[in-house]
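*Asks:* One predicted model, sequence on top.
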Amino acid sequence: MPHQVRQESHTPGTRTTARTRRAAVLGSPIAHSLSPALHRAAYGELGLDSWTYDSFEVDESGIAGFLADLDGTWAGLSLTMPLKRAVIPLLDEISETAASVEAVNTVVFGDDGRRLGENTDIPGMIAALRERGVERVESAAVLGAGATASSALAALARVCAGEVTAYVRSEARAREMRGWGERLGVPVRTADWSDAAEALRAPLVIATTPAGTTDALATAVPDGPGTLFDVLYDPWPTSLAASWQERGGAVVSGLDLLIHQAALQVEQMTGHGPAPLATMRAAGEAALRARGA
């Protein structure tokens, strides 16, 4: 099914709550997802008693069949890996933001059945930074490459006035990040991961790497650092985040990102808002505590 790139719209559509409406998060693996806790908490606060939100284990080979089986009660889907790019050919339209990084994390079903692809990760990053007082920086560093790093560059296109340095482990990754920079209009310089300690002096550092990858950098955090945005949330804090806070720096967590991107999904899927951030945060923190108990 061909898709079109549509102009951005930030006004949620009007939806009825008189009948059961369904939404869910899809991915593989999916058992770890906090999305059900966040979305259900939002529905409760907004009085959307007829709305349900579930999770389904779906991989790339199963996404087409899952979409084909949905009926008119479905309002939207949240997507995690490995579906963010695999879903694109199955959609009717995707937003400019989603097209810019070739990644869809949200599908909204129109009343006419059309499948609209959105990306709330990028505006979610921007909102999480603004919540911590970061509106504009002169330069930034990104630790890592890949899908999350490309979303970070897209967010930095609106936040960073100058150059972004990406610290990566291979020349192939370096080329990839420079290519994303060119596509997104962000001046990107690449550096080898062995020099990643230099990144910690940037006014904004975005860590996009898997758990444990940045632990060795914890002892290199300078006094009075800028802002660290670590996209991890479990376990939390990471060694780098803990060291950053001890030295007086501001920290934005992966839970902050998850809450803000989920809030945007709630508004887009339901047509109701603003989403209750405090309630969603409390639900996410409670779910993480229960997981660690």
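*Replies:* Sure thing, it's come through.
*Asks:* switch to C-alpha atoms for all contacts and neighbour counts from now on
*Replies:* OK.
*Asks:* Need the three-state assignment for Leu77.
*Replies:* Look at Leu77: counting by DSSP: H, G, I helix; E, B strand; the rest coil, its state is strand.
*Asks:* putting a second one here so we can go through both:
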Amino acid sequence: MRCAVMGDPIAHSLSPALHHAGYAELGLDWRYDALRVGEDELTDAVAGLGPEWRGLSLTMPLKRRALLLTRAVSDRARLAGAANTLLLEDGVVVLADNTDLPGAVAAVRERYDGPVTTGTVLGGGATAASTGLALCELGATSVRLLARAPERAAATAAAIAAHPSGPHVEVLPLTGGTVVGEVVVSTVPAAAQDAGLVARCADTAVVFEALYEPWPTPLAASVGADRVLVGGLDLLVHQAVLQFEMFTGRPGPLEAMRAAGVRELGSRRPG
């Protein structure tokens, strides 16, 4: 059986290392590849897959386009307006799902058991929508988006506002916007994390940095022992475990997959 992660760029992805570690742990003779596929190429790329294909993980910029590939869309993917997971049978897509949302919830709860009443998300794309919804799942009744281009964050704001809990959602510019709440989630590039932004995040109990490379980002590096840091690898592993279970029908070996991610990242860093 075959699976893959698709996106552009894709060479940096840790997903092959994680899934192959899971296969090895459970003795599965499966293959998982990284395929460079652009947004306009997704439909044809998926249509060309054979019956041996069981699942696809999707990253930028494919998560919203993926919803157009099937009428079978999970509630959480429909709510987020994005799918990072496609389940296939005989090479045909039978479900579009979103494991980023529950993966983000699990990643936070693994490291922080305190209250979440309000949160801030830096960014306005598909990952911002999933993590913003995750804040709502964790109890937030108000979510603030700080976006580099607020006018392009309308779809993300609408997705979060549609959560069944009916949260209050507002969108402000990333530059100068105040960070509020117990948790701040960053989905913006490391290059956008200037000293002013890092300083505005200093009062949150939890910093959730969705990136895992480069690491540490300026925001992640600012977190001391008195605060909680949730990293992009935490998110990646928890959502990958859920994908693994969907694709194989077997429980995902969390610690084996996490260890593979740590090893792979370590091999890429100097020293």
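*Replies:* In hand now; what should we look at? Quick caveat, the model's predicted, so the values are computed rather than measured.
*Asks:* List of residues touching stretch 143-152 of structure 2?
*Replies:* Defining contact as Cα atoms under 8 Å, 6 or more residues apart in numbering, one finds that stretch 143-152 of structure 2 is touched by 118-124, 132, 135-136, 153, 157, 167-175, 177, 179-180.
*Asks:* ah, wrong one, I meant stretch 41-49 of structure 2
*Replies:* By Cα under 8 Å, 6+ apart, the list of residues contacting stretch 41-49 of structure 2 reads 37, 62, 65-66, 69, 91-92.
*Asks:* again with stretch 67-85 of structure 2
*Replies:* Contacts for stretch 67-85 of structure 2 (Cα under 8 Å, 6+ apart): 43, 55-59, 62-66, 93-101, 126, 129-130, 133, 155-156, 159-160, 162-163, 243.
*Asks:* Drop anything exposed from these.
*Replies:* Listed as buried from those are 55-59, 62-64, 66, 93-101, 126, 129-130, 133, 155-156, 159-160, 162-163, 243; burial here means 16 or more other Cα atoms under 10 Å.
*Asks:* on that earlier part again, quick one: mark the members of the contacts of stretch 143-152 of structure 2 that sit in helices.
*Replies:* 132, 135-136, 157 (DSSP state H).
*Asks:* measure stretch 214-231 of structure 2 end to end?
*Replies:* End-to-end span of stretch 214-231 of structure 2 (Cα to Cα, to the nearest Å): 11 Å.
*Asks:* for that stretch, which positions count as buried?
*Replies:* Within stretch 214-231 of structure 2, the residues that count as buried by 16+ other Cα under 10 Å are 215, 217-220, 222-223, 228-231.
*Asks:* What is the equivalent residue in structure 1 for Ala96 of structure 2?
*Replies:* In structure 1, the residue equivalent to Ala96 of structure 2 is Gly117, according to TM-score structural alignment.
*Asks:* is it true that that match touches Val107?
*Replies:* Yes. Between Gly117 of structure 1 and Val107 there is a contact at 4.7 Å, judged by Cα atoms under 8 Å.
*Asks:* so which of the buried residues of stretch 214-231 of structure 2 comes closest to Trp30 of structure 2?
*Replies:* Distance to Trp30 of structure 2 across the buried residues of stretch 214-231 of structure 2 (Cα to Cα) is lowest for Gly231, with 27.9 Å.
*Asks:* Once you drop chain neighbours, what's closest to that closest one?
*Replies:* What sits nearest to Gly231 of structure 2 in space, not counting adjacent residues and going by Cα to Cα, 6 or more residues apart in numbering, is Glu209, at 5.0 Å.
*Asks:* In structure 1, what residue corresponds to that neighbour?
*Replies:* The equivalent of Glu209 of structure 2 in structure 1 is Asp230 (alignment by TM-score structural alignment).
*Asks:* Ala190 of structure 2 now?
*Replies:* If you follow Ala190 of structure 2 across to structure 1 using TM-score structural alignment, you land on Ala211.
*Asks:* pretty sure the match of Glu209 of structure 2 contacts Ala241?
*Replies:* Yes. Assessed by Cα under 8 Å, Asp230 of structure 1 is found in contact with Ala241 at 7.1 Å.
*Asks:* List the contacts of the residue most central in space within structure 1.
*Replies:* By Cα atoms, centre = their mean, structure 1 has its centre lying nearest to Asp121, at 3.0 Å. Applying Cα under 8 Å, 6+ apart to Asp121 of structure 1 gives the contacts 105, 151, 257, 261.
*Asks:* Report the two members of those residues separated by the largest distance.
*Replies:* Checking the contacts of Asp121 of structure 1 with Cα to Cα, the most distant pair is Asn105 and Leu257, at 13.1 Å.
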